[in-house]
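J.: with the sequence up front, the predicted model follows.
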Amino acid sequence: MADEEDPVEHEVNVYLSKTLADKLYLFQYPVRPAHMTYDETPHLNTKIKPNQKKVEIEIGLNTRGDNYARSKGEQIAINVDGNTDSSGHYNSGMMDKQVLSSVTSTETASRYGVGVWKDGEIHLTPLHAIVQLRPNFSYLDSADSRVKVEVGAGDAGGESSQDEAEEEAKPVTMKFARQETDEAKARRMASFDYLQKKQEEEAWRPLQFYNINSGVAESERLKLVSSKGDDISEFQIQPNEYLKMLVPPLGETQEEKPAMPSNVLSLTQLRTMPLPDQIKALLTNAKVMRFSQLMALLPQGTESMGALRSLQQVAVLVQGCWVVKSEILYPKEATSPHSGVSADHLCRGRDYVMWRFTQSSHVTRKDIASIVKLPAEDVKDILEQMSRIRANCGWEFLFAYDSDFSNRYPDIAQRQKMLWDAKYQGLCNQLKIPKEHEKKFKDKESGLPVGEKVVRRRRSSSTRGNRKRTLSGRSVSDHSDVEMDVSLKSDIDNSTEDEEILKPESMDTSSSAENGDRLSVGANSASCDISSVSAELRTELVNFVQEKLHSRFILTASELKRLFSVKQLQCPSGHVFLSGVTDSMLEETIKEVGGVKLSNQWPPNAKVEPVYALPKTGDKLDKMRPVLLGLFEKSHKISRKIFLQRVEEQTGLQMNEYDSRLLLKDYCVQKGPMWYLKGTQGES
């Protein structure tokens, strides 16, 4: 009955052609409009990596068109190749070509085919690969690499004589690698670095491009049509078997897919697991998580207490966050992939690192290694799981203290604290930690989370003699360390209350220069010759001022004081910076590191604070820097055109647009067409 209502109108024969089955690629251009093809564009070079199904095509650019900026093209060529006239990436001296690189669009391209209708018949050819071609901007990486090489060569050339003079004979320690186990070898061969290295070892094979209308292209298209002698036995089977061959079952498709990396977790697959297994998989993958992040990844409607019960089985509380237990990461039969150390030693070392982070948000690898006695590679691997390296601070815990969780679940936080106390007693016996070690690193205000310690303020009193005092009002001898990140110290509160809790996010340095009795830097401090201070203080001042001046190029007196005040907060008890540093000492240090004080007296009727600048950095723009700074002696703003004219008049050199903007951005800020000196009244 159904056949009568839907009769067959026409039948055609379908043939399968295999001549190009292992060579046919489908190119897609997702960032190119359909009407703008590359058919008539000159193809300079084409190459392929057959095993990876990766293709690269170099096509020429029309450098004479209306839409081509010749100056930009020349600048890009200079950035990539330098000032060489030939034998570079762009031999013509300008960006005259573009590279298209392929990305695999689908893993199983054999399900798709190209069909040709001819003489009432359909001829199908399976696709070997489907790739998407996009512009490749690797020449930008080449430009960065070339600049780094040139800078490194310049530094090496300038310091070679000194290095040769100071080079001494040093003892060499021989290390013998242990025999690699089967498990370690399997991990190494499954790592991303190993797979990437294997891919890079495959050589490129050149290809010849033929235009779509050429005779070679026409002959290749004829191969899409199956000849009468081709074997077409695939169609002489039952319909249901033909459908299975055309659309393989899901299990077969999964076998064709490559294994996912070990650090990739499928949320779809995660939903099929029980709740404890979900939590274990998430913590094992992430290593460190906030409780709020964990609940966001779990299915909606998951109860918090149920999640916490499972969470405490696989993780421990550190800084209010949850860190996966060491025995989960290092089972008993596991060994270190770097050094072959047993799982027991790795667990003890990792537990000690976590205990240290319960006491402070920062640790140093040297201190850790001296206690755990593990190889440097294993210590670094453990630290990278739960912290990140921070300049001048060591290793910092990944997340800030999660006070929300501790306030919401105080009983769990207290239970975890008791667990860590018991764990530390066991570590003391296992690692043979001295008794005074705990007092050295443990916070005195253990009732408060790290980063929110109570700092007692005292009002200054003339009856206390001439003892040097720090920001907190205490003498240098009883000043305790305050571990804070510089990014959190933008504000320093100088309130005169008897007691208050200082938090990093509530500090304010705007009034730091006003309390001369609390700061080591004061506007009315007695003049002190920098040559008369101790060698240690002089060295520290030179390093500090040089770092700030070379990174900012322009510094006002108030900004320098603010930066120095922030630096004082980072200094431990007894540091030379807490012994008293005057304004004149800072000013003399600026001159010692090569800085100059600008003669900018504008606006004429306003009070102008001193401004210091760096006139030379040792690069090719040093001749232009004094010209730029001289323009601001008579005006508080300049234009780029005037600057270029003055450079040509005084030096006889012509600056290009790139160098001029680079130099102006070092010292100035732009507002509209005008440029103002950084940090001055003209900027506002």
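T.: It's in.

J.: okay, CA-based contacts and neighbour counts for the rest of this
T.: OK.

J.: where is the longest helix in the protein?
T.: Longest helix in the chain, counting residues (DSSP state H): helix 138-166.

J.: could you point out the helix or strand that follows it?
T.: Using DSSP states H and E, the helix or strand that follows helix 138-166 in sequence is helix 182-190.

J.: buried residues in that next one?
T.: Using 16 or more other C-alpha atoms under 10 Å as the test for burial, helix 182-190 gives 184, 188.

J.: cool, and stretch 240-257?
T.: By neighbour count, with 16+ other C-alpha under 10 Å as the criterion, stretch 240-257 contains no buried position.

J.: next one for the comparison:
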Amino acid sequence: MSDTEDDPVVASYDVFLTDSDVSRYVFQYLDRHVDLPYNDRNNQCPISLKMKQNTGLVEVEVPISTRSNYDVNKGMRYGEAVKKSRSARDGGSYGMSGGFTAGSGAVGTGGRMKTETNGDVEVLDNKRVVDSNALMRTQALAGRVKPAEEGDPIYMLGTFKDKNLHLSPISSVIQFHPQLHHLDALDEMPKAKGTRGKKDDDDRPAPETEARAIDMKVKAAEDGETQHNAGNLEILKQMQEEKWRTYGWIDAETEDAWYTYESFMLHPEDGEPQALESNLDSEEYLDKMSAPRIDPARPDLTGWAMKENRRRQREAQAGSGNQ
């Protein structure tokens, strides 16, 4: 019995490649269980997505459920801090995406999301009535597009339709981590220490300080470290100066999402598809996939030299056969 009879072919598919010029990203939420995706069914459909194309920064704003496992006191405290922060008014972010300054934005408390409110107040599970706008209701998740380098693996998304397999190349895999913008906003607020005991006449709001970029000076012992640190500072500067581009979010189960899926994940059926042609012959393919081959007759010849020696031998044999 042959090996093919032990392992028969059970299915055969034609493979199609979709448009490679379309940007496709795979989002990975490292602290989120696979059974709890951020979608409308779980009442946590992301509100928006922000991206800085040149530096590769990406932020997704997701709603926070205030109905379970939610500390109302801290929610009001952080929500008030975010609401009053300079970054929230400027519409950007703290941390690396803002160049470690507060001048380019944070998570907002507003946004379009489903809420169960009664007018301008909200009744929580503990029957406590609070101002809906005072609660921290969203959280930012951030990641970065890793620039492609030579030798990186090429990932593809596969879609089956009938007897066809459609492969779509992925631009990048982005891993998202929760951002603590609310803590940065709280730290930004003027300290209340020393304000007690003042007269009511002197009880004025503290003047807001201007947002300024941080001037970082780095001293390194070696020239290599100096160049590396200078490169990091230049990247931070580019992150801070680049403007966010905001995109809407379409839930995966909507009709628009399915339309986009069929448009960009399947090869168009109109016309005869162009057949792929390999640039490698069989021996070149083996050389790419395997370790360097060694000719037992000539151990000193490997790789290209071995192939050239075999080519000359074949030509010599063919010439002698024609005589």
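T.: Received it, and whenever you're ready, just let me know what you need. It should be emphasised that the depicted structure is a prediction, and the values quoted were computed from it without experimental measurement.

J.: just the element for residue 228 of structure 1, please.
T.: Residue 228 of structure 1 belongs to no helix or strand, assigned by DSSP H and E.

J.: on that earlier part again, tell me what the longest helix of structure 1 is packed against?
T.: Helices and strands touching helix 138-166 of structure 1, by 3 or more C-alpha pairs under 8 Å, 6 or more residues apart in numbering; DSSP states H and E, are helix 70-81.

J.: past the helix it packs on, which element shows up next along the chain?
T.: Going down the chain from helix 70-81 of structure 1, the next helix or strand is strand 97-104, by DSSP H and E.

J.: equivalent range in structure 2 for the helix or strand just after that next one?
T.: With elements assigned by DSSP H and E, the helix or strand that comes after strand 97-104 of structure 1 is strand 113-118. Under TM-score structural alignment, the match for strand 113-118 of structure 1 in structure 2 covers residues 156-161.

J.: what do you get for stretch 305-323 of structure 1?
T.: Using TM-score structural alignment, stretch 305-323 of structure 1 pairs with nothing in structure 2.

J.: quick one: terminal-to-terminal distance for that stretch?
T.: With C-alpha to C-alpha, to the nearest Å applied, stretch 305-323 of structure 1 spans 18 Å between its terminal residues.

J.: one more: stretch 309-326 of structure 1?
T.: 18 Å.

J.: what does the match of strand 113-118 of structure 1 rub up against?
T.: With contacts defined as C-alpha atoms under 8 Å, 6 or more residues apart in numbering, stretch 156-161 of structure 2 is touched by 165-170, 265-266.

J.: how many other residues sit next to residue 79 of structure 2?
T.: Using other C-alpha atoms under 10 Å, residue 79 of structure 2 has 26 neighbouring residues.

J.: what's near enough to touch it?
T.: Residue 79 of structure 2 is in contact with 109, 134-137, 182, counting by C-alpha under 8 Å, 6+ apart.

J.: once you drop chain neighbours, what's closest to the aligned residue in structure 1 for it?
T.: By TM-score structural alignment, residue 79 of structure 2 lines up with residue 77 in structure 1. Excluding the flanking residues, the one nearest residue 77 of structure 1 by C-alpha to C-alpha, 6 or more residues apart in numbering is residue 94, at 4.9 Å.

J.: mean deviation, the match of strand 113-118 of structure 1 versus structure 1?
T.: Here the mean offset of stretch 156-161 of structure 2 against structure 1 after fitting is 0.5 Å, by mean C-alpha distance after the TM-score superposition for structure 1.

J.: any idea how far that stretch is from the middle of the chain?
T.: How far stretch 156-161 of structure 2 lies from its chain's middle: 20 Å, per C-alpha atoms, centre = their mean, to the nearest Å.

J.: helix, strand or coil for residue 23 of structure 1?
T.: Following DSSP: H, G, I helix; E, B strand; the rest coil, we place residue 23 of structure 1 in the coil state.

J.: structure 2: which residue goes with that one?
T.: Per TM-score structural alignment, the equivalent position to residue 23 of structure 1 in structure 2 is residue 23.
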